[in-house]
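Engineer: Below are the sequence and a predicted model for it; my questions follow.
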Amino acid sequence: MKQEISFTRKVVITTSVVLLLSGALALVLYAVHFFFLVFASILFAVLLRAMTNWLHDKTGVGKGLALALSSLLFFGLIFLAGWLIAPTVQAQIEDLRETLPSSIERLKDQLGRTSWGAKALDELESSQESMMPETQEIVNKAQTFFTSTISIITDLFIVIVIGIFFASSPAQYQKGIVSLVPVRHRTRLWEVLDKSYETLKWWLFGKLVTMVFVGILTAVGLMLLGIPMALALAVIAFFLDFIPTVGPILASVPAILIAFLDGPMAALYVAILYFIIQSIESYLLAPLIFEKTVHISPVITLLSLVLFGILVGPLGVILAAPLVAVLQVFVRELYIKDYLERDLPKNQ
């Protein structure tokens, strides 16, 4: 009788655990965009907190004042960069607008000299009218673009506000997370959360260094090649370098297309330039920076980009790398060390 009760109890417990995990997974998948916004807020909070701790240690000011100064410095640098770059970018766009029609005509002339190019141009011209969207379709696309823009601005506002709250008192939120687990595991979870913070901090630092490197080299290289909008393209390369593997490829596309207006050889030189910059970053700079801080397998990075891109869209692609870095910490510390290797000798 006791064995039957014990078996029934195990079945009930197992079923309850499975249902609980299934419900949690369904909630995560249903509100996955929300959880990624929370993680983006945490990432921003880590950046502000790292700056705050640095100012506190170097100047001795209170952490509240240091956080305010860090926030002003962060947003001030963004505003200053935009104020300095915007006039140049605007002037380059105006120049490109003036030269673009003649460049397109030169491109058509070059394509028309080949049999396949002439055929492609004929098909393009014949189907040009059918490719023009109807008025209602244009209105729908405009509404979609407007809605997406509002959504992006709203998400950005949420990330900034929540990130500042997280950065203002991280210990309070960390304590709240730790209190959700049994008492005997709280010290260990606190250690893992501290390691996660250090991982994200050094990942952000390393990524910022590589982004600056890519942006500067792209600007200098494109200027030396005489490519229009060199500064604007460098800014694009700077921001897209935040996304590993895929970002640099996306950044090279507009530069190659613009260079192709000056001829195939110019496009080839630009492609070679981006390849060299990406090779230096991937095989020399990144290993040197991340060797003792954060190492993420390129295969895992690429797979995470695809997975999170499918689940969340662009936001998932942007946050895939830092999220994988944190997940690595939890898997290594809580699963490998505390579970798989718990019976191994300490010196092994």
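Structural biologist: Perfect, I can see it now. Numbering: from 1, shown residues only.

Engineer: From here on, just use CA atoms for contacts and neighbour counts.
Structural biologist: Fine.

Engineer: so how far is L284 from F290?
Structural biologist: In this structure, F290 and L284 are 11 Å apart, going by Cα to Cα, to the nearest Å.

Engineer: what's the answer for E333, then?
Structural biologist: In this structure, E333 lies at 29 Å from L284, with Cα to Cα as the measure.

Engineer: Identify, by residue count, the longest helix of the protein.
Structural biologist: As assigned by DSSP state H, the longest helix anywhere in the chain is helix 63-112.

Engineer: Which SSE is immediately downstream of it?
Structural biologist: For helix 63-112, the following helix or strand on the C-terminal side (DSSP states H and E) is helix 115-126.

Engineer: Which strands and helices lie in contact with that next one?
Structural biologist: Counting contacts by 3 or more Cα pairs under 8 Å, 6 or more residues apart in numbering; DSSP states H and E, the secondary-structure elements packed against helix 115-126 are helix 63-112.

Engineer: Count the residues that sit near F165.
Structural biologist: For F165, the count of nearby residues is 15 (other Cα atoms under 10 Å).

Engineer: quick one: the helices in the stretch 151-300 of the chain?
Structural biologist: Along the stretch 151-300 of the chain, counting by DSSP state H, counting those that start in this stretch, helices occupy 170-178, 183-225, 230-240, 246-260, 264-280, 286-290, 298-312.

Engineer: another one to put next to it:
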Amino acid sequence: MKDVDLSIGTSSPTARTLRWIALTALALLAVWIAGGFLLIGFTGILVAIMLRALGDQLARATGLSCGRTVLIVTLALILLIGLTCWLLAPRLASQVDELWQAIPQSIDQLRAGLSNYSWSGTLFRQLDPDRLDLDSGSILGRLSGAASSVMSFLGTLVVVCFIGLYLALDTKLYRSGLIRLFPPSYRPRVDRILDELGRLLKWWLIGRGISMIATGVLTGLGLWLLGIPLALTLALLAAVLTFVPYVGAILSAIPALLLGLVQSPTMVLYVSLLYVVVQLVEGYLLTPLIQQETVALPPALTIASLVLFGALLGPLGLMLGTPLAAAGIVLIRMAYVEDVLERDET
């Protein structure tokens, strides 16, 4: 295949580098201005990649068209989620209620254990129920705010799912439309970059899925063997929060540690060791195997991306910081390093 000339006219290397810097600055400005919309679109792309990957597997096995298999996979996932909620929702609701009632007791025991330290007074003073504003107006305001947040989340979830479904049903239409936005000489290269981005994000989703399932199963089994109550709820919490590297593991361990504290200080040590072992298995066994097919992000870069996107784009940016950083690395490597810097050397 003829090499694609990504230079424009007789532009000098310095001019091309400055042009890429300007494009990067414009991209960052667009993220800052329309970050919420772009994150919803990016999440929809992740959903589309998942549906398309499952649909392609089913199409190869059955010989059906990809559009039909995507619809079949979507309906199967909806039925699976609905059946899971129907079977587990009552038990989970009961366990969540028990967890909500057990945490104050755990905090009281923690307060008693740390009462000899001067700094503990300031910490627990903020958690004192007597300091909370519990008048009816305040309660109604909080309930209204919570209901608004839930409705906003559900609305966003519906939009993301429909974006993902439409993208998965007719991927070629949207992909060709995006490619046609570039000059003809760029299009073959853009097509290869999109292939690499799709492969990367597909394997990232596979890796996160395997990590979430393994973390949930190992955590639930370990908590059950230790005799910690509400093991199912804590296992599901650990599995869901594993989606966010590092931060999720810390947050998921807090309720389990508080419940362990109700039993004994020794149990807190056992629960801590359990979560450390699970994270070691996930971080040093499962993740490296998956990263052989993806971009291996160094820990410092992963944490930096979480902090950056979390600060710029909020909780959703924190959740998607890792795939955004990985996709950014691919774009920088292929569109800038290979097509600008290394081309200038040749």
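Structural biologist: Looks like it arrived, so ask away. All values reported here derive from a predicted model rather than from experimental measurement.

Engineer: Quick check: which of the helices of the stretch 151-300 of the first structure is nearest to I138 of the first structure?
Structural biologist: Taking Cα to Cα as the criterion, I138 of the first structure comes closest to helix 246-260 out of the helices of the stretch 151-300 of the first structure, the separation being 24.1 Å.

Engineer: Just name whatever secondary elements the closest one is in contact with.
Structural biologist: If contacts are counted by 3+ Cα pairs under 8 Å, 6+ apart, helix 246-260 of the first structure sits against helix 230-240, helix 264-280.

Engineer: Redo those helices as JSON lines? Include distance to P133 of the first structure and mean neighbour count.
Structural biologist: What follows is these, written out as JSON lines (distance: least, Cα to Cα, whole Å; neighbours: other Cα atoms under 10 Å):
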{"stretch": "helix 230-240", "distance to P133 of the first structure": "29", "mean neighbour count": "22"}
{"stretch": "helix 264-280", "distance to P133 of the first structure": "31", "mean neighbour count": "17"}
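
Engineer: Out of the ones you listed, flag the one nearest S196 of the first structure.
Structural biologist: The minimum distance between S196 of the first structure and those falls on helix 230-240, with 23.8 Å, by Cα to Cα.

Engineer: circling back to that earlier point, ok, which of the helices and strands packed on helix 246-260 of the first structure comes nearest V212 of the first structure?
Structural biologist: Among those, helix 230-240 sits nearest to V212 of the first structure (Cα to Cα), with 6.4 Å.

Engineer: What strand or helix carries the closest residue to G198 of the second structure other than its chain neighbours?
Structural biologist: On the basis of Cα to Cα, 6 or more residues apart in numbering, the spatially nearest residue to G198 of the second structure that is not a chain neighbour turns out to be I49, at 7.2 Å. For I49 of the second structure, the host element (DSSP H and E) is helix 35-62.

Engineer: who are the neighbours in contact with the nearest residue to L237 of the second structure once chain neighbours are set aside?
Structural biologist: Counting by Cα to Cα, 6+ apart, S252 is the residue found nearest to L237 of the second structure once chain neighbours are left out, at 6.1 Å. The contact partners of S252 of the second structure, by Cα atoms under 8 Å, 6 or more residues apart in numbering, come to L234, L237, A238, L241.

Engineer: And the furthest pair within those?
Structural biologist: Pairwise distances across the contacts of S252 of the second structure peak at 10.5 Å for L234 and L241 (criterion: Cα to Cα).

Engineer: Return the distance of I5 of the first structure relative to V12 of the first structure.
Structural biologist: I5 of the first structure sits 10 Å away from V12 of the first structure, going by Cα to Cα.
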